[in-house]
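[1] one predicted model, sequence on top.
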Amino acid sequence: MTNPHRSAARIQVATTLRRLREDRGLLRERAAAVLVCTTTKIGNIETAASGVKQAELEKLLDLYEADDATREDLLGLNSEANRRRPKSKLGGQISPWLRRILDVEAIATEVVYSSFELVPAVLQTE
């Protein structure tokens, strides 16, 4: 079951933390020892099933010896992931599946379109 509060920023923080840990050759047990938690919590953080607090993120970045650019980027993304989401103007909360789409759309930098046709259908005329 997916967590309805997984935002694109949280997913990006999670995957980057996992990559950093694996690049350093560290096991989840080592990260759990630093945070004084269980390996399950580290797994939940790395799959974006749960969020990570700023203080915990800083400890993990120290452990993984992340460079300054990565550290600054992840801390910014994490604060974005942890901020409260506004309700929609219609009064109800935005459904979780639509929230994920809106989050990904908000951080997108380009749109790529590919087609197997010589002239895409949208550009064809009679």
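    All right, it came through fine.

[2] going forward, measure contacts between C-alpha atoms and count neighbours the same way
    Fine.

[3] center of this protein - which residue?
    For the chain, the residue nearest the mean C-alpha position is residue 11 (2.0 Å; C-alpha atoms, centre = their mean).

[4] how about that one: what's its closest non-neighbour residue?
    In space, and not counting its chain neighbours, residue 11 is closest to residue 48: 5.2 Å by C-alpha to C-alpha, 6 or more residues apart in numbering.

[5] next: residue 80.
    The nearest residue in space to residue 80 (C-alpha to C-alpha, 6+ apart) is residue 9, at 6.7 Å.

[6] in what helix or strand does that neighbour lie?
    Element membership for residue 9, per DSSP states H and E: helix 8-24.

[7] who's in contact with that helix?
    Residues outside helix 8-24 that contact it (C-alpha atoms under 8 Å, 6 or more residues apart in numbering) are 27, 45-48, 51, 60, 64, 66, 74, 77-78, 80-81, 100, 103-104.

[8] let's bring in a second one:
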Amino acid sequence: MAAAQPGRVPPPRPHIDHPRGGPTVLRIILGTQLRRLRETAGITREAAGDAIRGSHAKICRLELGRVGCKERDVADLLSLYRVTDEKRRAEFLALARGTSTPGWWHQYNDVLPGWFETLIGLEEAAFLIRTYEVQFVPGLLQTEQYAHAVCRLGNPQASRTEIERRVELRLQRQALLTASNPPRLWAVLDEACLRRPMGGRGVMVAQLRHLLEMTQLPNVTVQIAPFDLGGHAAAGGPVTILRFLEPDLPDIVYLEQLTSALYLDKRDDVDHYLAVTDQLSAQAASPRDSQAILRKMIRAMEP
């Protein structure tokens, strides 16, 4: 087999100039492209860091799409990787400029932690979002009043204005489910999150009705994991898996913690969580039976 030639990584494709997911997706795509160029050229992260007056840790963050890219840094890396074609360089530099363009969620930076901002961009870009929740109804499926109760619980010292901002952001996120060409949402909900009376009986009845209405959308599937299922493989906590059509975006597992989150994209990790969610979906009530469970719960809670 012939050895790979330096700089032969394909340039970014024109159709990703303004993808769903905005700068989050552009950072990941550009980082993936730069990593391939570096590896093809046989250059270490340490050497690449020296070329942009940084460290190997900075190159690692850049290649993972965790940070935006300065055009000067990208230009220096392209020279180091022996990419000399002006058209190809221009495409990479245009992509670098896009990484610093704020997404719509930038206006909520006062209540939006950086670790959660990444999730919003990934949701916007995904064609499939699989999620399992054990404590709360997923944010993409919450009513306004239920979201108020959740935000107040998680931020007891927050002002009323801050809570309103957090709820507004959550409702803005939900718009992607009814936009043109929306992602598919496949949610498995532990019965516990439906039995926990967030906001009181009236709020919960409205939330259950909303869930039932959302199951009528062709791109939304809801399954309930009832108590009588017993233990299951996903008992450790909530899990979200995002899948993308863009080949430079790997499947990503999102694990939310109290004040931070983990984003896993290594193949072994993703495969493990995919197997867990597949098993859980097979064990949970079917979508049709889950609708029946929701109707029964609504009737039991109605005055």
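    Ah, there it is. Not measured: the values here are computed from a predicted model.

[9] circling back: and the helix holding residue 9 of the first structure, how far from the second structure on average?
    Compared with the second structure after fitting, helix 8-24 of the first structure deviates on average by 0.4 Å (mean C-alpha distance after the TM-score superposition for the first structure).

[10] following that helix, which helix or strand shows up next?
    Using DSSP H and E, the next helix or strand after helix 8-24 of the first structure towards the C-terminus is helix 28-35.

[11] and that next one, which stretch of the second structure?
    Here helix 28-35 of the first structure aligns to the second structure at residues 45-52, judged by TM-score structural alignment.

[12] which residues belonging to the matching stretch are considered buried?
    Buried positions in stretch 45-52 of the second structure, judged by neighbour count with 16 or more other C-alpha atoms under 10 Å: 45, 47, 48, 49, 52.

[13] name the nearest residue to the aligned partner of residue 14 of the first structure in the second structure, ignoring sequence neighbours.
    Residue 14 of the first structure maps onto residue 31 in the second structure when the alignment is built from TM-score structural alignment. The shortest distance from residue 31 of the second structure to any non-neighbouring residue, by C-alpha to C-alpha, 6+ apart, is to residue 63 (3.7 Å).

[14] how close does the match of residue 14 of the first structure get to residue 298 of the second structure?
    Look at residue 31 of the second structure and residue 298 of the second structure: by C-alpha to C-alpha, to the nearest Å, they are 48 Å apart.

[15] more neighbours, the two?
    Shown here are residue 31 of the second structure and residue 298; by other C-alpha atoms under 10 Å, residue 31 has more neighbours (26 against 18).

[16] surely residue 39 of the first structure meets residue 28?
    Yes. Residue 39 of the first structure is in contact with residue 28 according to C-alpha atoms under 8 Å; the separation is 5.7 Å.

[17] am I right that residue 270 of the second structure sits in a helix?
    Yes. Using DSSP: H, G, I helix; E, B strand; the rest coil, the secondary structure at residue 270 of the second structure is a helix.

[18] show me what it lines up with in the first structure.
    Match for residue 270 of the second structure (TM-score structural alignment): no aligned residue.

[19] now the nearest residue to residue 270 of the second structure once chain neighbours are set aside, what's its secondary structure?
    Nearest non-adjacent residue to residue 270 of the second structure, counting by C-alpha to C-alpha, 6+ apart: residue 253, 6.2 Å away. At residue 253 of the second structure, secondary structure determined by three-state DSSP is strand.
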